[in-house]
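A.B. asks: Quick one, fold the following:
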Amino acid sequence: MSGERSYGYRALFSEPGILVYALAAAFGKLQAGMFALGTLYAVADQRSYSAGAFVVAVSALGGLSTPLRGRLLDRYSYGPVLWTIMALHTVLVGGLLLNEHMRGPFWVTVASGLLGNLVAPPIGVVTRVMWRSVTTEKSRPTALAFDSVLADAGFILGPALAALVCATLAPWAGLAAVLFFTAVAMLLLPKNIGDDKASARQGDRHWAGPLASPRLVLLLGAALCFATSVSVLEIALATPHGADDSKVLSGLLVSVLAAGSIVGGLLIGAMTPALAKRATRLPVLLMALAVFSTALAFGNEAGWLVAVPLCLLTGLSFGPSFVAVYGRSGDLAPAGMAAETQAWAGTALQLGSAAGAGAGGVLLDVWGPPGALALAPVAAVIGAASAFAGDRLRTPVAKPLEDAVPESL
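C.D. replies: Have a look, this model is predicted:
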């Protein structure tokens, strides 16, 4: 009877070594949230904030190489790959800081930032693969939900910590902290992660990797639309509009969205595996996001007494949706492609955030925040349709080996 009741966080943290692995994930999420602001302050100290922002924008393009780094992890041992790219990452970040200290050419700083992010250790990818290998079926939904909560917390606390160390120590301290947290996270990761991956021959692997799976491509499309909706909501709500609006109120609304996401993730982690599976059906979650964001588009004009509860309800769908995207990606990952699959999921979310920011900015200029908010439910509905199509798509059954052998043999 006690075994049936063992689920949620109790089941997760009863697994051996989970606390250490949770710390590895936490440090990894912190460094991810600190890199952009650490770069901004390091460059702005010797040049200007506009120059720092340009370096941050260019270096963000390095995130597009995450699937390539994931493919390297799938093909070779995790340890050597991670520490090799960590060494390159450290050299390039150190080169950026040295060039700024010596007031060297700006193009060197830009190139160092871009290349440094191109070879940044994909700790987030590794930890998501890790959770699937160090947990049981009972504790895995909680682990994925906990990882989502850590990601939200990292993107809230990471920038604050970067600002703190840069203000109290030195402008370069933010990037130094990024390197420190990355190294600590790598040291805390399990040593045997990825040892059970399939040893498929090079010739057996499709050149497109996991993107050869139509179901996964549809899931990635849903993830992109989900991130677009979230990004549009954040930008529209962060923009004051109306005579009585203020930056404080706008910041409050965005904070409530983030709080709702954390609460939603925590709730998923506390559920039984069966209930968590039902609560993380991506098509349903995205339709809920469409409904709540539509209500928010209309209710945002009614004042903060209406907008704040609607923001909380809208944010509640964020955390479970992240759990659904990463969990389903792991389920659909072809044999021997777990890391690259998770990397593509993260890349789809990044592209969606960028698309939402760009489209939201244009709509803000044309129609203001209400017009920008209208895009959020549209993107969510398209994402729900893509996720539903992926769930309905049947996977071709491989022909048995004995049927494929010629009778003459």
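A.B. asks: going forward, measure contacts and count neighbours with C-alpha atoms only.
C.D. replies: Noted.
A.B. asks: any idea how far Met186 is from Ser317?
C.D. replies: With distances taken as Cα to Cα, to the nearest Å, Met186 is found 31 Å from Ser317.
A.B. asks: next up, for comparison:
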Amino acid sequence: MEETPRDRHSAERPGYGQLLRTEGAWSFLVPGFLARQPYAMLTISIVLLVEHTTGSFGLAGAVSATAGISMALIAPQSGRLADRFGQGAVLVPQVFLHALTIGALVSVALLDAPLWALFVAAVPAGATAPQISPMVRARWAARLQGTPLMTTAAAFESVTDEFTFVVGPVLATALCTGVHPAAGLAAEAGVSLVGGLVFAAQRRTQPVPARARHAEAQGADTSYSGDRPPSALAIPGARVLIVAVLGIGTVFGGMQVSLTAFTESIGRPGINGVMYGVFAAGNMLAAVAVGAIRWKRGPQSRLLAGYPVLVLAAALVAVTAQMGPWAVLLGALGTLVGLCVAPCMITCFTLIETLVPAAARTEAFTWLTGAVALGQAAGSTVAGQLADHSGAGSGFFAPLAGTVLALLVLLLFRKALHPAHGGLVAARGLGHRTRVSVD
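C.D. replies: Predicted structure coming up:
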């Protein structure tokens, strides 16, 4: 019997070297990396521009949050359209619309328009932001479906996203402060347009659209019936994972605000960047390690084992922050939280591939990335309120509360995390499905 690519993927040890040797990978990885930079530049660029024109950080944060929430809520709909009609068909008009809406937002800010106009302009600016990361993940899933390399791909994307959020804000800040307050948004729109068009041109590696798959199944002479694929939200396991990732988002938002408040309260605001940096470094190191390991346990077991550890780490940080100004200890525990975040996040993105059919996979990935953004907004808001009213260290209870609630949902609905593939379950992890009975 001739060996198939899937057989070779299963036989070899999954790792980054093997992943990057996947046929066609570099054709979408390079433009995808460029095109996803604006995602990390958008909100900080809005903050810097609006603060410059209004003199209010509070107003700037509110406008930025409006764009972020709009992006999180609308992104899954663009993902659903991409699943149905193809990524290129959705991405090309989207990047042009995004450039226009960013231009409108910049004009409103620089022309001293009424404050309500800033919020109105922020909605389409966020709603049209291209969702490159979910599209890249969907391309990996289309090429690696049924192989252990999906976990490696999820880890690789997690590291890439983290790196993006290191480079993007730094670039945006340098442009806004060194060139012009609107230069960050101008660069965001330009990179989004160029990078998005180049990425969209890589049609050979994009997943087969549901519309084309349906037409092929019905026969070449049969016109498309117009049936729409089911939404990813119709799958119970996907809803559970959205809640899990929402909880992880509260860690990102809550830690960022709480560390800022904590370092200012002890009179050492300059170490805030270092403390958040070690948290991010722990996250990146864990992500690299997760992708290099050949897991013997399935993603469901890994998530249910890893999430309680994340909750415990968040609890240690919250309790320690109440005990005194122990910056070194708090930094070490922050690193521990980062080490716990990455395995849970990566496992959620790995698991969604086993739960959601190919026809709704881009939408599913956008729901997860959107949930991170919503959780981040909620975590930062709650942490800020707690820090203002109950002391600087109280903000750390926001990520603890978010992860505890998410863990409760995971435990209550853990059976939904097992895929319904006609009796096929992931007995040894992704790519090793075996027909067994599920109680």
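A.B. asks: picking that back up, have a look at Met186 and Ser317 of the first structure and say which one is more surrounded.
C.D. replies: Neighbour count, other Cα atoms under 10 Å: between Met186 of the first structure and Ser317, Ser317 has more, with 28 against 22.
A.B. asks: Could you identify the residue of the second structure that aligns with that one?
C.D. replies: Following TM-score structural alignment, the counterpart assigned to Ser317 of the first structure within the second structure is Cys340.
A.B. asks: Can I take it that its match is in a strand?
C.D. replies: No. With the criterion set as DSSP: H, G, I helix; E, B strand; the rest coil, the secondary structure at Cys340 of the second structure is helix rather than a strand.
A.B. asks: Neighbours of the closest residue to it other than its chain neighbours, how many?
C.D. replies: Computed as Cα to Cα, 6 or more residues apart in numbering, the closest residue to Cys340 of the second structure that is not its neighbour in sequence is Leu310, at 5.1 Å. Per other Cα under 10 Å, the neighbour tally for Leu310 of the second structure reads 26.
A.B. asks: Make sure Leu310 of the second structure is actually in contact with Met345.
C.D. replies: No. Between Leu310 of the second structure and Met345 no contact is recorded; they are 10.8 Å apart, counting by Cα atoms under 8 Å.
A.B. asks: where's the aligned partner of Thr142 of the first structure in the second structure relative to Ala364 of the second structure, distance?
C.D. replies: With TM-score structural alignment as the criterion, the equivalent of Thr142 of the first structure in the second structure is Thr152. Using Cα to Cα, one gets 19 Å for the distance from Thr152 of the second structure to Ala364 of the second structure.
A.B. asks: More neighbours: those two, which one.
C.D. replies: Residue environment comparison for Thr152 of the second structure versus Ala364 gives the larger neighbour count to Ala364, 32 against 26, counting by other Cα under 10 Å.
A.B. asks: if I line the two up, what does the more buried one land on in the first structure?
C.D. replies: In the first structure, Ala364 of the second structure lands on Thr341 (TM-score structural alignment).
A.B. asks: quick one: which helix or strand includes that match?
C.D. replies: Of the helices and strands defined by DSSP states H and E, Thr341 of the first structure is found in helix 338-373.
A.B. asks: Gly267 of the second structure too?
C.D. replies: When secondary structure is defined using DSSP H and E, no element contains Gly267 of the second structure, which sits outside every helix and strand.
A.B. asks: What is the neighbour count of it?
C.D. replies: Gly267 of the second structure has 10 nearby residues by other Cα under 10 Å.
A.B. asks: Then the one 10 residues further on?
C.D. replies: Applying other Cα under 10 Å, we find 18 residues neighbouring Gly277 of the second structure.
A.B. asks: do the same with Val366 of the first structure
C.D. replies: Around Val366 of the first structure there are 11 other residues, counting by other Cα under 10 Å.
A.B. asks: returning to that earlier point: which residues does the strand or helix carrying the residue nearest to Cys340 of the second structure contact?
C.D. replies: Under the criterion DSSP H and E, the helix or strand holding Leu310 of the second structure is helix 299-323. In this structure, residues lying in contact with helix 299-323 of the second structure by Cα atoms under 8 Å, 6 or more residues apart in numbering are 326, 330, 333-334, 336-337, 340-341, 343-344, 347-348, 350-351, 393-397, 399-400, 403-404, 407, 410-411, 417-418, 429-430.
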